[in-house]
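> my questions are about this predicted structure, shown below with the sequence.
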Amino acid sequence: MHRAHDFLGLAVAKMAYHVYSLGEGIVGQVAVSGGHRWVFPEYNGNCHSASEFHNVWESQISAGVKTILVVAVGPCGVVQLGSLRKVGSYNWTHCTYERIQSY
């Protein structure tokens, strides 16, 4: 079990090194739009480029993340949530999204 946590910890650490410009990639687009975006491993075509998938999402997905939600949080930027289970957008959208927006 520790090995799985090591991969997940590494994936989270790698996230700290990514810098995004407004409008660039999924994260930058979410920041500009003020909305949210779902990323699922089996739909890696929802990234604009293979390099974005490789550079941004691959380490998280390799660590076992099955669902990623990127949500804009007003002028603060974005927050990224992940789950080791497949979560349907309906389940999170009504609960989590409203709570995040209230902060």
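Structure's in. What do you need? Fair warning: this is a prediction, and the values are worked out from it, not measured in the lab.
> hey, let's count contacts and neighbours off CA atoms from now on
Will do.
> by contact count, what packs against the lengthiest helix in the chain?
Longest helix in the chain by number of residues, with DSSP state H as the criterion: helix 2-15. Secondary-structure packing of helix 2-15 (3 or more CA pairs under 8 Å, 6 or more residues apart in numbering; DSSP states H and E): helix 58-62.
> who's in contact with the helix it packs on?
Helix 58-62 is touched from outside by 7, 8, 10, 11, 12, 14, 41, with contacts defined as CA atoms under 8 Å, 6 or more residues apart in numbering.
> presented hereafter is structure B, for comparison with structure A:
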Amino acid sequence: MNSMAYKVVQQIEIKDMNNEPIRIVDFAYGTVASAFQIGGVAIVPKIGLKEFDVVYDTRTDEVERFEVERLEYDMRTDPVTGTIILKPATLILGLHDVGQV
């Protein structure tokens, strides 16, 4: 039996300082070998913005905790693949800038 890999993704809404939406992107944290459960919490590296791109904030070793919103399985692949979707987050341009790391 083949082991299953799970992608960990999160929808990020990027807003300006006036709380106006700029765009929504899906950010991929990577893959894990074990499943989470809906309602569980994933501890992930802190993220920020580098211009309009969502990036890891490597200035510190801080982490964030996000609830698992849902799980998706792709039955068309062999082995079956899965996606762990975390609750959406918002980053504000100017407030969450990581600079030129």
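Ah, there it is. Note that the coordinates shown come from a computational prediction; the quantities given were computed from them, not determined experimentally.
> any chance you could compute the TM-score here?
Overlay of the two chains. TM-score (TM-score structural alignment, normalised by the length of the second structure): 0.28; 51 aligned residues with a CA RMSD of 4.1 Å.
> could you dump the contacts of helix 58-62 of the first structure to a markdown table with distance to residue 78 of the first structure?
Supplementary listing: the contacts of helix 58-62 of the first structure in a markdown table, determined by distance: CA to CA, whole Å:
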| residue | distance to residue 78 of the first structure |
| --- | --- |
| 7 | 23 |
| 8 | 20 |
| 10 | 20 |
| 11 | 18 |
| 12 | 15 |
| 14 | 16 |
| 41 | 20 |
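> between the residues you listed, which is nearest residue 102 of the first structure?
residue 12 (24.7 Å; CA to CA).
> could you find the closest non-adjacent residue to the closest one?
Distance criterion CA to CA, 6 or more residues apart in numbering; nearest residue to residue 12 of the first structure, sequence neighbours excluded, is residue 60 at 7.3 Å.
> give me the neighbour count for that neighbour.
By other CA atoms under 10 Å, the residues close to residue 60 of the first structure number 23.
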